[in-house]
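J.: model this:
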Amino acid sequence: MDAVHIRVTETAEGIDRLRREIAAWTDRRRARDPRRQFHTALTSIDDTLGGAAERVAAAFPAAATGTPGEIFDACRRFEGRAALVRRLWSWYAAKFDQRDDPAHRRALAAADEVAWSVHAGLVRGALAHGLPVPPSPAPLPFLDPVQAPEATLRDAPPAALRPDSADDLLAVLLVRLPVPTVALPAGAAWAPWTLVLLGHEVGHHLEHDLLPGGALRDRVRTAVGAAGGDDAASWGGWSHELFADLAGLVTMGAASAEALLPFELGGGPSMLDRGRGRYPAPLVRLTVLSALADRLGLPPVGVPLGDPPATDRRAAAIRRDLGRVTGVVDALLGPLCGPVGLTDLAGFDPSEHHPGGAVDLRAGLLLRGDGAAGESGPRAVLGYAAAGHVARSRLTDPAAVRRLADTTLDVITACAEPGLRDAGPAAPAGSAVLAAELAALLLRDEP
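T.: Now for the predicted structure:
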């Protein structure tokens, strides 16, 4: 057998093997998902990435013709395309497969419940109010060496997922492949009170579904522009994080605000840093958060805020930002569609988050190693996630903290709502179209 035939055979077998591996992995993950929580995401990965690999394989024989040199060139091109599909699939597969690790299983089971409860609660609220929400799965939490939780934003793929010279492919994939993800710090495995921040992170993904096409950004820009000045674009860029802050408040209450403080509080100069990309200066963000909590009837955010010192060169810009807060808060709390706002979708009740309220009572149960008796569903899960954060603030003994971690993980998981959870079967036509588009992008340079 000559070298050319061997080369062509091995390239074809490699591409076909990739398709089989994706299908086998999908079957294995489905078997480990009896509630079908990830059914839509898994089917979409199989249909889209596996389908793209299948189309690349089908195009290979016609390309592997000509002189030996031309055939070797074609083999390298097609192996590179298969490697790109494998890279994309592996990025998602590694996140799912963390659930097979005994060291991560309990924490991720609880994280799955919290993420699903935030998502399901708000989506059900939207559907109950007649909002046109597309069916979509809850985000997939995974553990990562990050300092704070991070949603994988659909318009900002992480470096690890960015294949060289394939930005347009990623844009198609992330925006339309229904596999939203959220990275959690590795510490969430032993500090489950950090799961309270999933209200914020899932909020990022819900904004895409509830306010598509940059509607929130435009709304905030309009509110700021109406007040005069040239900073509407900055506030439009910050609006996504502020909406996520609101999502955290209406799903997790005051615990969400308290959980954000360690990431924002700092020395005087750091509080005035306006060069943080998606975020306003910490002083400004916390002022918005405090104003939102006040308007929602929540307990005050636990830190005094004031004006920037007049001696700081950034004082004028920060004061201007602070002057926009009321208008921005009005825009964030405004209706998503018709008269309905985010608080309506969440069924938000501020009394649950005050002393003596439901969260306070659940925190007491967790501290006694109890809880979840007869409770289930999204409100119970979110209530105990918030209660875990409240309970942690009352402990100093390391052994008691460890017991609380175990209890919180067990109770959140025990509150799981029974029944199937998939967002409906992934639309085969939609998956097929996306697979065809990805294959077309992969093969665009083919003669």
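
J.: can we go C-alpha only for contacts and neighbour counts from here?
T.: OK.

J.: quick one, what contacts residue 254?
T.: Contact analysis of residue 254 by Cα atoms under 8 Å, 6 or more residues apart in numbering lists 293, 298, 299, 300, 301, 353.

J.: quick check, the second one in a strand?
T.: I take that to be residue 298. No: using DSSP: H, G, I helix; E, B strand; the rest coil, the secondary structure at residue 298 is coil, not a strand.

J.: surely it meets residue 353?
T.: Yes: using Cα atoms under 8 Å, residue 298 is in contact with residue 353, at 6.8 Å.

J.: give me the common contacts of the two.
T.: With Cα under 8 Å, 6+ apart as the test, residue 298 and residue 353 both reach 253, 254.

J.: ok, which pair from the contacts of residue 254 is furthest apart?
T.: 301 and 353 (12.2 Å; Cα to Cα).

J.: show me the helices in the stretch 51-200 of the chain, by range?
T.: Remark: helices assigned in the stretch 51-200 of the chain by DSSP state H, counting those that start in this stretch are 51-63, 68-97, 102-128, 167-176, 198-210.

J.: can you give me the offset of stretch 426-445 from its chain's centre?
T.: Stretch 426-445 sits 24 Å away from the centroid of its parent chain (Cα atoms, centre = their mean, to the nearest Å).

J.: also stretch 11-29?
T.: Averaging C-alpha positions (Cα atoms, centre = their mean) puts stretch 11-29 27 Å from its chain's average.

J.: same check on stretch 121-130?
T.: Put simply, stretch 121-130 sits 19 Å off its chain's centre (Cα atoms, centre = their mean).

J.: contacts for that stretch, please.
T.: For stretch 121-130, the external contacting residues (Cα under 8 Å, 6+ apart) are 132, 133, 340, 342, 344, 345, 346, 347, 378, 379.

J.: one more to line up against the first:
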Amino acid sequence: MTAWPVVPPTARLDRSRATITLLRAEIGQWFDTRAADERFALFKQHFVILRQVFGTIVDRVDEQFDALAGSGGTAGEIHAACRDLDRRRDLVARTFRWYRAKYDQRDRQDLPGKVIRAADQLVRSCWEEPFTVAGVDRPSGPLAYLDDRFDAVSTPRVSVPSDLRAPDDELIGEFVRQLPIPVVALPATSVHEPWWLVLCAHEVGHHVQFDLDPGLVGRTREAISGAVLDRDEDVRTLWPSWSLEVFADAFAVLSVGTAAAYAVTDLEYGPPATLAYWPGDGDRYPPPAVRLALHGELARAAGLNDPGPGAQDVTGWLDRLPAGGVVPAVADLTRRLLAATAAVARALLTVEVGGRDLPRLCGLSAGQFTTADQWRNLLVQQRPVFAGLKTRPAARSAIAAGVAAFAGAIDDPVRRDLAGRNLVDLLVRCGPPGTLAASREPDLVAIGGRLADLLVGGVPR
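T.: As a prediction, the model looks like this:
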């Protein structure tokens, strides 16, 4: 070993410190550029939070190099310790770049950039409404981004984001979970079919359930349990186990109307055996046939026009299936679940925060869908003119109109494409002035210290 040339400890430390210096410059330059760019005005508070947090973490790594330089360790110990700190520095860099790539989607001037900016306004509309109605402080709003997936997913501080899969990703996922900036991944197909942005409503609903009130998750489950209290054991067990997803479904229906069900139908449609099956342990959603019936019952309970298929309709579909289409035991369970669906829907609408039930928290109003009906026709016209864009519900009305326009033009590619372009143009102009900032500045010192402990203090390799 002594015959090999070995970099002296001081040079080895200098090498590692140079990478920290470069990372600090990379982070600072990006935030300087983005903070001055009005296209990113929605996220100025996000940037304050992230800059403080990443600055704290980089400083912590640098301090460890200072301690190492004065430790009096052997050359071998210095080399090994530098490699460990280099890995931690790489972890910080990967985490920063994960966020940077999400925000930078808005830097594009082509259609994908415009679509994600349209999504921002829909996210903001869905996010601000319940906090404003409830009169409670609002955390930082969700960061939406386009992902190469066929559906949408949120990361409401409960899971690792879907695009983190490398060995250290569990640690980065925990960082993302703890940082007060929730994220929503949207399907990349939204670029070509912008009506898919309707999925924002469901995903934002997850964040609202976790952030609007600390007791909301529990109260939702209790309401569902109460609705099925007199049912058989299977039904009493299964419905409450789906409480997170059915709350998000209820939030979506009350925010954007029956447009929410159209997206679920497209995502879930398949042969009978894929629509009705025996739920497995850990399934987050009801089987698709039951979930679609829930959408119809939610819309009916909320008084929406044309609520779509409900429990009775889906039961009729099940009864008309040819023999063997669905296993008899599964068909029996599905009928029992469907028999409780209307009660579950009504119970969801009674869930309250601060004395305000879920329809009111979502800003449900007849006027919103009257506007959507009017805009639906305009979306398939050349150079349409829309009025009333600068209101909080405007983006929700726009996406409801967009889904309806798409459904009406499903067999006409020219009108369908026109509706999509007009929808994106409409969404980016929706909403009053505002940002996705929290009502109150978060404690950045505490957050930065805690997350520095997490990333810098993670298990070395």
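
J.: on that earlier part again, redo the contacts of stretch 121-130 of the first structure as CSV? Include secondary structure and distance to residue 194 of the first structure.
T.: Formatted as CSV, the contacts of stretch 121-130 of the first structure follow (DSSP: H, G, I helix; E, B strand; the rest coil; distance: Cα to Cα, whole Å):
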residue, secondary structure, distance to residue 194 of the first structure
132, coil, 31
133, coil, 28
340, strand, 29
342, helix, 23
344, helix, 25
345, helix, 24
346, helix, 20
347, coil, 23
378, helix, 17
379, helix, 18
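
J.: residue 102 of the first structure: which of those residues is nearest?
T.: Nearest to residue 102 of the first structure among the contacts of stretch 121-130 of the first structure, counting by Cα to Cα, is residue 378 at 25.2 Å.

J.: report the contact partners of that closest one.
T.: Applying Cα under 8 Å, 6+ apart, the residues contacting residue 378 of the first structure are 114, 116, 117, 118, 120, 121, 416, 417.

J.: that one -> the second structure?
T.: Alignment note: residue 378 of the first structure maps to residue 392 in the second structure; criterion TM-score structural alignment.

J.: now its match: how far from residue 183 of the second structure?
T.: As for residue 392 of the second structure, its distance to residue 183 of the second structure is 21 Å (criterion: Cα to Cα, to the nearest Å).

J.: between the helices of the stretch 51-200 of the first structure, which one is nearest to residue 426 of the first structure?
T.: From those, taking Cα to Cα, the stretch that ends up closest is helix 167-176, at 11.8 Å.

J.: neighbour-wise, which of the contacts of residue 378 of the first structure leads?
T.: In terms of neighbours by other Cα atoms under 10 Å, the contacts of residue 378 of the first structure top out with residue 114 at 32 neighbours.

J.: excluding its backbone neighbours, what's nearest whatever residue of the second structure lines up with that one?
T.: When the second structure is aligned by TM-score structural alignment, residue 114 of the first structure is paired with residue 122. Nearest non-adjacent residue to residue 122 of the second structure, counting by Cα to Cα, 6 or more residues apart in numbering: residue 395, 5.1 Å away.

J.: likewise for residue 151 of the second structure?
T.: Spatial nearest neighbour of residue 151 of the second structure, excluding adjacent residues (Cα to Cα, 6+ apart): residue 187 at 5.3 Å.

J.: same question for residue 10 of the second structure.
T.: residue 69 (7.6 Å).

J.: ok, now how distant is that neighbour from residue 17 of the second structure?
T.: Residue 69 of the second structure is 11 Å from residue 17 of the second structure, by Cα to Cα.

J.: ok, now residue 377 of the second structure?
T.: In this view, residue 377 of the second structure and residue 17 of the second structure are 61 Å apart by Cα to Cα.

J.: next: residue 58 of the second structure.
T.: In this view, residue 58 of the second structure and residue 17 of the second structure are 11 Å apart by Cα to Cα.

J.: which bit of the second structure covers stretch 75-94 of the first structure?
T.: Taking TM-score structural alignment, stretch 75-94 of the first structure hits residues 82-101 over in the second structure.

J.: so which bits of that stretch are buried?
T.: Along stretch 82-101 of the second structure, these residues count as buried under the neighbour rule (16 or more other Cα atoms under 10 Å): 82-89, 91-93, 95-96.

J.: possible to save the residues you listed as CSV with distance to residue 219 of the second structure?
T.: Shown next, in CSV, are those (distance: Cα to Cα, whole Å):
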residue, distance to residue 219 of the second structure
82, 50
83, 49
84, 45
85, 45
86, 46
87, 43
88, 41
89, 42
91, 38
92, 38
93, 40
95, 35
96, 36
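
J.: what's the burial count for residue 385 of the second structure?
T.: 10.

J.: what of residue 328 of the second structure?
T.: 11.

J.: just the one 3 residues further on next, same as before
T.: Residue 331 of the second structure is flanked by 20 other residues according to other Cα under 10 Å.

J.: element containing the equivalent of residue 283 of the first structure over in the second structure?
T.: Under the alignment by TM-score structural alignment, residue 283 of the first structure pairs with residue 289 in the second structure. Assessed by DSSP states H and E, residue 289 of the second structure sits inside helix 288-301.

J.: just residue 251 of the first structure next, same as before
T.: helix 232-252.

J.: what residue in the second structure is paired with residue 253 of the first structure?
T.: Superposed on the second structure with TM-score structural alignment, residue 253 of the first structure falls opposite residue 257.

J.: alright, calling it a day.
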